[in-house]
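Student: Here is the input, now give the coordinates:
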Amino acid sequence: MQNELNALEINKTWSLVDLPPNKRVIGCKWIYKIKYKSDGSIKKYKAIYLTDTRFLASKPVPTSIVITAKLCQNDSPPYNDPAYYRRLVGKLLYLTNSRPGISFEVQQLSQFMAQPTTNHHKALTRVLRYIKGNPGQGLFYLVSSSLQLKAFNDLDWTACVDSRKSISGCCVFLGNSLVSWKSKKHTTVVRSSSKAEYRALASSSCET
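Tutor: Sure, this is the predicted structure:
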């Protein structure tokens, strides 16, 4: 297996599946071939993704979220096209399979699928503009790496403005390769920050 991996060409193009040209998956045009590069980029997919969302010509931004901004229910007038908002969030959920860096932002946006507001849509468009400015990011797994398992977690106590529930994040590495990640809001309100930290640590331990 090791020899087979070493024999792979970095810029080789791989066929994925034979589908009709108009076939779509969760609203995105299907890609027949993807060119893998040494940095793990999948720029061809990102370009078509942004074309479908009508953000290909948008102005890029350096970050995917404004740190000081806190999203909450009824923080602005309702967005006039909630179905379009839901479609975009669904595409971003799919994109987190290769872009873990936007997992927290997508977790935040997915809380307001029922009644999105203009502020929620503004935050959503910022994520898309961030993707526009960073099209080549993704996961890259080295052929040879150590088998040391490492896990990291963090917690934002009472981060949700509406429910006062905490939000925790976890990522697990096998060697230098990221193999598991998640950003999740807790199901209960915890009155102690220490107790919330222990809950986040227990969740990370189970994932490991």
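
Student: C-alpha from now on. contacts and neighbour counts both.
Tutor: Fine.

Student: mind checking how far G175 is from S145?
Tutor: Distance, G175 to S145, by Cα to Cα, to the nearest Å: 6 Å.

Student: Look at these two and report which has more neighbours.
Tutor: A direct count of neighbours by other Cα atoms under 10 Å for G175 and S145 places G175 higher, at 16 against 11.

Student: Surely V179 forms part of a strand?
Tutor: Yes: assignment of V179 by DSSP: H, G, I helix; E, B strand; the rest coil places it within a strand.

Student: distance of it from T96?
Tutor: 13 Å.

Student: quick one, which of these two is more surrounded?
Tutor: More crowded of V179 and T96, by other Cα under 10 Å: T96, with 17 against 13.

Student: Just give the closest residue to the more buried one, not the sequence neighbours.
Tutor: Closest residue in space to T96, ignoring its immediate chain neighbours: S103 at 5.9 Å, by Cα to Cα, 6 or more residues apart in numbering.

Student: ok, now which ones touch K185?
Tutor: Listed by Cα atoms under 8 Å, 6 or more residues apart in numbering, the contact partners of K185 are 165-168.

Student: And the helix or strand hosting F104, what does it pack against?
Tutor: Per DSSP states H and E: F104 is located in helix 103-109. Using 3 or more Cα pairs under 8 Å, 6 or more residues apart in numbering; DSSP states H and E, the elements in contact with helix 103-109 are helix 82-95, helix 118-133, strand 177-185.

Student: Here is a second sequence; please produce its structure as well for comparison:
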Amino acid sequence: MEEEIRALEQNGTWELVDLPPSKKPIGCRWVYKIKHKADGTIERYKARLVAKGYNQVLGIDYLDTFSPVAKVTTIRTLLAVAAAKGWHLHQMDVSNAFLHGDLDEEVYMQLPPGLSGKRNGEFTKGEGDSFVALLVYVDDILVASTDLGIIQDIKNQLNSSFKIKDLGPLKYFLGLEVARQNKGMAICQRKYALELLKDTGFTDCKPVHSPIVPSHKLNKLGGKPIEDNTQYRKIVGKLLYLTITRPDICFATQQLSQFLDCPTDLHMQAAHRVLRYIKGAPGQGLLFPAVSDLKMKAFSDSDWGACVDTRRSIIGLCVFIGNALVSWKSKKQVTVSKSSSEAEYRALVATTCEVQWLSYLLTELGIDHNGPTAIYCDSKSAIAIAENPVFHERTKHIELDCHLIREKLNKGVIKLFHVGSE
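Tutor: Here you go, the predicted model:
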């Protein structure tokens, strides 16, 4: 606590003043956390001072909020590129992340307990051997470069502005266990998965070979409602975080996420099956190979009318950079598709948007992405719709924004290929 207070005072986070008569201060509290290493041993004890911002009113006390948080896909992409390019990866931790941004509004806060009354993102720079990438997730920082000297210079510059902890080469970042070998870089969440099994009482359960039974369709009316849905929500929330390195449970978790408001005993049984599946291989993860051409390719699919309650289709996509899987998604479409071709076409659109965004990210990381990206789809009719310049009767009901895939085709950003689903 003393270290946190000292860091806040050194950064000039606040100024001690008398409260004006018309102002109402917000409260604050201490949040304590034990930081563990990947092997479960205690690394350090951490204290955070948190302002009770939920007492403020949007539009009166503040207009917007911002926190530099990188997308998980960005993290995976950076690791995949670093593994292929042989970049050094180091991590840092900001000693305190309280109000490092600029405030345009006046905020009055009560004195923190224990203090006496004394007066998104991702950044890149350079090119070639001098290239460096900096990834920020609130107060956790990851820096990648081919030159260790540049990494050390960045550490010194950051430490001169913010007090940081140098955690050395990347090993454990945001719950991700990173192991670098000659074949490449392996990431997993084994510690997190074991903690999940322990918290839910499934440490000694019998494992199964699939996270979900394909023939079972979950719906809102099936089963008996659970009186207390807290446990169900906790399981689903933790499973969502586990999908960072486990694409094999992505679809099952998406199915379970639809019933958070009123889960039934059947939904809980399905959630328990996912836990039993995790028990079979808690250390399952991803491998980013050291040898890669860094060429992007994607796969797109759709399950027409899969949702029993709404008859909306479920899309699925995955994007590879070389042989490294960096992005995947399983999501219910926002509207009902009148045909399987339309459902597949909408899945292609979602895949195209993801490919376009990743191409921008690769450009920022200094990767030349020449030529169109191959997108594989098992629907010949959806490919025909995308490549057909004639706006005929069968595609009038598809929104105009969905036809951006045709625009990307004409610009040579993507190229569609048919692949069998057998």
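
Student: Pick the most deeply packed of the helices and strands packed on helix 103-109 of structure 1.
Tutor: Of all those, helix 118-133 has the most neighbours on average by mean count of other Cα atoms under 10 Å, namely a mean of 21.

Student: show me where structure 1 has strands.
Tutor: For structure 1, the strands defined by DSSP state E cover 13-15, 24-25, 28-29, 33-35, 149-156, 167-174, 177-185.

Student: Show me what the fourth one is packed against.
Tutor: For strand 33-35 of structure 1, the elements it packs on are strand 13-15, helix 43-52, judged by 3+ Cα pairs under 8 Å, 6+ apart.

Student: okay, the longest one sits on what stretch of structure 2?
Tutor: Spelled out, that is helix 43-52 of structure 1. Aligned using TM-score structural alignment, helix 43-52 of structure 1 spans residues 190-199 in structure 2.

Student: In the matching stretch, which residues are buried?
Tutor: 190-194, 196-197 (16 or more other Cα atoms under 10 Å).

Student: now do stretch 61-73 of structure 1
Tutor: Neighbour-count burial for stretch 61-73 of structure 1 [16+ other Cα under 10 Å]: 61, 64-65, 71-72.

Student: cool, and stretch 278-291 of structure 2?
Tutor: Result for stretch 278-291 of structure 2 [16+ other Cα under 10 Å]: buried residues 278-279, 282-290.

Student: Could you work out the most separated pair of the residues you listed?
Tutor: K279 and A290 (29.0 Å; Cα to Cα).

Student: May I ask you to name the longest helix in structure 2?
Tutor: helix 340-364 (DSSP state H).

Student: is it true that L317 of structure 2 touches K297?
Tutor: No: at 10.9 Å, L317 of structure 2 does not count as touching K297 under the criterion of Cα atoms under 8 Å.

Student: Please identify which of these two sits among more neighbours.
Tutor: Using other Cα under 10 Å as the criterion, L317 of structure 2 and K297 rank with L317 on top: 23 against 20.

Student: which residue is nearest the centroid of structure 1?
Tutor: T96 (2.9 Å; Cα atoms, centre = their mean).

Student: What does that one correspond to in structure 2?
Tutor: Using TM-score structural alignment, T96 of structure 1 sits opposite T243 in structure 2.

Student: thinking again about what came up before, could you redo the helices and strands packed on strand 33-35 of structure 1 as TSV and give each row distance to S193 of structure 1?
Tutor: Below are those laid out as TSV (distance: least, Cα to Cα, whole Å):
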stretch	distance to S193 of structure 1
strand 13-15	48
helix 43-52	39
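
Student: So which of these is nearest Y85 of structure 1?
Tutor: helix 43-52 (13.3 Å).

Student: What helices and strands are in contact with that closest one?
Tutor: Here helix 43-52 of structure 1 touches strand 28-29, strand 33-35, helix 118-133, going by 3+ Cα pairs under 8 Å, 6+ apart.

Student: which strands and helices sit next to the first one?
Tutor: Meaning strand 28-29 of structure 1. The helices and strands touching strand 28-29 of structure 1, judged by 3+ Cα pairs under 8 Å, 6+ apart, are helix 43-52.

Student: Next, the mean deviation of the helix it packs on compared to structure 2.
Tutor: Mean deviation of helix 43-52 of structure 1 relative to structure 2 after superposition (mean Cα distance after the TM-score superposition for structure 1): 2.1 Å.

Student: ok, and what's touching that helix?
Tutor: Outside helix 43-52 of structure 1, the residues touching it (Cα under 8 Å, 6+ apart) are 27-29, 31, 34-35, 56, 128, 131-132, 135-136.

Student: Which single one of those residues is nearest to V189 of structure 1?
Tutor: L128 (31.5 Å).

Student: Hmm, that closest one is touching L56, no?
Tutor: No: contact criterion Cα under 8 Å: L128 of structure 1 and L56 do not qualify, at 9.1 Å.

Student: correct me, but S168 of structure 1 touches S183?
Tutor: Yes: contact criterion Cα under 8 Å: S168 of structure 1 and S183 qualify, at 5.9 Å.
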